[in-house]
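Chemist: Kindly generate the corresponding structure for this input.
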Amino acid sequence: MPDTAFAHPRLASIYDHFEGSRGDLPAYLGIAEELDVYHVLDIGCGTGSLAILLAECGRAVVGVDPAEASLEVAKSKPTTAKVTWIHGDATTVSGLGADLAMMTGNVAQVFLTDDDWARTLRAIHSALRPSGHLVFETRRPERRAWEEWAADPAHLTLDIPGIGPVEQRRMVTDVRLPYVSFRYTYRFLADDAVVTSDSTLRFRDRDEVESGLAANGFRVLDVREAPDRPGREFVFVTESVNT
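Modeler: Take a look at the predicted model:
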């Protein structure tokens, strides 16, 4: 089940405002250009920011996400670019024949069990053409990002057009490595409504990620930095191989 932050209509409608300019996305556009791909699958596309940018560059794009509220936001965005939106997860796009699959925003960390992660990788493999590519990011565990989150409650209030002021707070609720749980609380000051969203992420080290990829049909071509977050992320560039 998707987190409330993505699945609740009130939270999905404000997601982009709190995420800001998405400085992480230009690097992914650059990778798509570097790999010279046309048909792109955006897994966990959320409100569609990357999918729309890719489509506006002339690519055929499929965005898939299990949170219907987020997809409704994506569909409502003013753009002339065509994206095919699918409500589901990677298992719903088998046989797509995509040149490239992408997971941004640390989507790879939401798969908590080994079985879920392996099932997702196998599903992505089946959605790619032979020798297609998978590119995704995941936080480096050694940076211990949860300690920064605990020290910074991310208290922020934004005045959102058509909605009014909304207050956001973050709290780390549990650390049992490799799992870290946290809660975002949103207060809509116009009517004093409060909506919370609880999340748990799994922090895998580089060796664990690489072994999982190899076991499920992928060869690692490169492991890069995220240019907007140096030293904080692994960005894996991989190629599907016969299994």
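Chemist: make it CA atoms for all contacts and neighbour counts henceforth
Modeler: Will do.
Chemist: Touching, residue 236 and residue 139? I think so.
Modeler: No. Between residue 236 and residue 139 there is no contact under Cα atoms under 8 Å: 11.1 Å.
Chemist: Those two: which is more packed in?
Modeler: Using other Cα atoms under 10 Å as the criterion, residue 236 and residue 139 rank with residue 139 on top: 25 against 22.
Chemist: Going by residue numbers, what spans are helices in the protein?
Modeler: Using DSSP state H, the helices of the chain run over 4-7, 9-12, 15-19, 25-35, 49-56, 68-76, 114-127, 145-151, 206-215.
Chemist: Mind putting those into TSV with distance to residue 83 and mean neighbour count?
Modeler: Converted to TSV, the helices of the chain look like this (distance: least, Cα to Cα, whole Å; neighbours: other Cα atoms under 10 Å):
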stretch	distance to residue 83	mean neighbour count
helix 4-7	19	22
helix 9-12	19	18
helix 15-19	18	14
helix 25-35	15	15
helix 49-56	7	22
helix 68-76	9	19
helix 114-127	17	19
helix 145-151	33	13
helix 206-215	28	15
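Chemist: Make a markdown table out of these and add distance to residue 173.
Modeler: As requested, the helices of the chain are arranged in a markdown table below (distance: least, Cα to Cα, whole Å):
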| stretch | distance to residue 173 |
| --- | --- |
| helix 4-7 | 16 |
| helix 9-12 | 20 |
| helix 15-19 | 21 |
| helix 25-35 | 29 |
| helix 49-56 | 29 |
| helix 68-76 | 25 |
| helix 114-127 | 23 |
| helix 145-151 | 9 |
| helix 206-215 | 25 |
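Chemist: So which of the ones you listed is nearest residue 87?
Modeler: helix 68-76 (6.2 Å; Cα to Cα).
Chemist: still on that earlier bit, of all the helices of the chain, which one comes closest to residue 194?
Modeler: Going by Cα to Cα, the one of these nearest residue 194 is helix 9-12, 10.3 Å.
Chemist: which other helices and strands contact the closest one?
Modeler: Applying 3 or more Cα pairs under 8 Å, 6 or more residues apart in numbering; DSSP states H and E, one finds that helix 9-12 makes contact with helix 4-7, helix 68-76.
Chemist: Let's have the ones you listed in a markdown table, adding distance to residue 197.
Modeler: Output for the helices and strands packed on helix 9-12, formatted as a markdown table (distance: least, Cα to Cα, whole Å):
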| stretch | distance to residue 197 |
| --- | --- |
| helix 4-7 | 5 |
| helix 68-76 | 14 |
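Chemist: so which of those helices gets nearest residue 181?
Modeler: For residue 181, the closest of these is helix 4-7, at 13.7 Å, according to Cα to Cα.
Chemist: ok, back up a step: right, and the helices and strands packed on helix 9-12 - which one's nearest residue 179?
Modeler: helix 4-7 (18.5 Å).
Chemist: Could you also give me the structure for this next sequence, so I can compare it with the first?
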Amino acid sequence: MSQLAIPWPDTAEPLPSSVSEQAYWERWYEHPDLNLEWCDGRLEEVPVSDLLTAQVYYWLLELLLHYLRHHPAARIIGLETGFRLALPDGKVSIRKPDLGFIHRDNPFHGADTDNRYLGIPDLVIEALSDSGSANRRRDEVIKKGEYAAVGVREYFILHHNPERLAFYTLAASGVYVPIPPQQGVIHSRVFPGFRFRRADLQRRPSTAELRKDPIYADFIHPEWQQAEAVAEQA
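Modeler: Coordinates of the predicted model:
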């Protein structure tokens, strides 16, 4: 997912067919009009997700923010922050995931003022664009393979269609395997205690409702529950 793309002006020079990594970082990484990734010498424009998928993305992000407030186990990278993937076949990609999370045990954190991440995130989330088969393949096949190859421990693909949702964990073999739902609930293995009902990604209940749900109660406004319990005792 990305912000609304601004079309490349008709009078502008088209994107070059080949760009060095250094040129990408210097000229294209922070392009004012285009959100571009880089893959082994090629510029790739990041496709845009539809509005329903964006709602799924923001709902899960809200859950994660609540979780991290009460279980400060990670830092977030986002806002089109890129990281470098040195792949086993000798190729290099630079990806800008919609969301990345760096576990506190990750050996590299970087500075708060960095505009790129020089390590490997522990959890990556992509909001799928299904405007064409090539766009779906980027997230469901290409990026999935790249993220597994460099050791991203969990990979979530979000979409408004439940058949397109995918949640992977990295197996000892170095490939992703689906996270099996437990009674319909996805449990993160990277961030213990973070969980959500798969069906809730479509329903997207409010936090007022979630705080009374035992699946979410220990990280969605637990202080409210404590205050209510004290009030009832009083």
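Chemist: Can you give me the TM-score here?
Modeler: Once superposed, the chains reach a TM-score of 0.26 (TM-score structural alignment, normalised by the length of structure 2), with 105 aligned residues with a Cα RMSD of 6.0 Å.
Chemist: related to what we said a few turns ago, looking at the helices and strands packed on helix 9-12 of structure 1, which is closest to residue 117 of structure 1?
Modeler: Closest among the helices and strands packed on helix 9-12 of structure 1, using Cα to Cα: helix 4-7, at 20.0 Å.
Chemist: Packing partners of that closest one?
Modeler: If contacts are counted by 3+ Cα pairs under 8 Å, 6+ apart, helix 4-7 of structure 1 sits against helix 9-12, helix 68-76, strand 193-202.
Chemist: picking that back up, out of the helices and strands packed on helix 9-12 of structure 1, which comes closest to residue 54 of structure 1?
Modeler: Nearest to residue 54 of structure 1, of all the helices and strands packed on helix 9-12 of structure 1, is helix 68-76, at 13.5 Å by Cα to Cα.
Chemist: Counting by contacts, list what that closest one packs against.
Modeler: Using 3+ Cα pairs under 8 Å, 6+ apart, helix 68-76 of structure 1 sits against helix 4-7, helix 9-12, strand 83-87.
Chemist: so which of those comes closest to residue 175 of structure 1?
Modeler: Using Cα to Cα, those put helix 4-7 closest to residue 175 of structure 1, at 20.1 Å.
Chemist: what's the span of stretch 172-188 of structure 1 from first residue to last?
Modeler: End-to-end distance for stretch 172-188 of structure 1, by Cα to Cα, to the nearest Å: 21 Å.
Chemist: And the contacts of that stretch?
Modeler: Residues external to stretch 172-188 of structure 1 that are found in contact with it (Cα atoms under 8 Å, 6 or more residues apart in numbering): 112, 146, 149-150, 164-171, 193-204.
Chemist: nearest residue to residue 183 of structure 1 other than its sequence neighbours?
Modeler: Once flanking residues are discounted, residue 183 of structure 1 sits nearest to residue 198: 4.4 Å by Cα to Cα, 6 or more residues apart in numbering.
Chemist: Burial check on that neighbour, number of neighbours?
Modeler: By other Cα under 10 Å, the residues close to residue 198 of structure 1 number 16.
Chemist: just residue 132 of structure 1 next, same as before
Modeler: 23.
Chemist: re the thing from before, write a ChimeraX command that selects only the buried members of the contacts of stretch 172-188 of structure 1.
Modeler: The ChimeraX selection below is limited to those of the contacts of stretch 172-188 of structure 1 classed as buried (16 or more other Cα atoms under 10 Å):
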select :112,146,166,167,168,169,170,171,195,196,197,198,199,200,201,202,203,204
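Chemist: which helices and strands does the helix or strand containing residue 55 of structure 2 pack with?
Modeler: Element membership for residue 55 of structure 2, per DSSP states H and E: helix 51-70. Contacts defined by 3+ Cα pairs under 8 Å, 6+ apart place helix 51-70 of structure 2 against strand 123-127, strand 154-158, helix 200-203.
Chemist: Pull out the buried residues from that helix.
Modeler: Neighbour-count burial for helix 51-70 of structure 2, with 16+ other Cα under 10 Å as criterion, is recorded at 53-57, 59-60, 63-64, 66-68.
Chemist: Need the residues you listed in CSV (columns: distance to residue 37 of structure 2).
Modeler: Output for the buried residues of helix 51-70 of structure 2, formatted as CSV (distance: Cα to Cα, whole Å):
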residue, distance to residue 37 of structure 2
53, 21
54, 20
55, 24
56, 23
57, 20
59, 25
60, 24
63, 27
64, 25
66, 30
67, 30
68, 28
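Chemist: Closest one of the residues you listed to residue 126 of structure 2?
Modeler: Within those, the smallest distance to residue 126 of structure 2 is 8.4 Å, found for residue 57 (Cα to Cα).
Chemist: my read: that closest one touches residue 156, true?
Modeler: No. Using Cα under 8 Å as the test, residue 57 of structure 2 is too far from residue 156 to be in contact (10.4 Å).
Chemist: So residue 63 of structure 1 is in contact with residue 43, correct?
Modeler: Yes. Look at residue 63 of structure 1 against residue 43 with Cα under 8 Å: they come within range, at 6.2 Å.
Chemist: More neighbours: which of those two?
Modeler: The residue with more neighbours, out of residue 63 of structure 1 and residue 43, is residue 63; 28 against 25, by other Cα under 10 Å.
Chemist: Pull up the gap between that one and residue 156 of structure 1, please.
Modeler: From residue 63 of structure 1 to residue 156 of structure 1 the distance is 29 Å (Cα to Cα).
Chemist: ok, now residue 238 of structure 1?
Modeler: Distance from residue 238 of structure 1 to residue 156 of structure 1, counting by Cα to Cα: 37 Å.
Chemist: for residue 51 of structure 1, same thing?
Modeler: From residue 51 of structure 1 across to residue 156 of structure 1, the span is 27 Å (Cα to Cα).
Chemist: same question, residue 50 of structure 1
Modeler: 24 Å.
Chemist: coming back round to it: and residue 238 and residue 156 of structure 1? which has more neighbours close in?
Modeler: Taking neighbours as other Cα under 10 Å, residue 238 of structure 1 and residue 156 compare with residue 238 leading, 24 against 12.
Chemist: quick one: which of the helices and strands packed on helix 4-7 of structure 1 is nearest residue 35 of structure 1?
Modeler: Closest approach to residue 35 of structure 1 among the helices and strands packed on helix 4-7 of structure 1 is made by helix 68-76 (25.5 Å; Cα to Cα).
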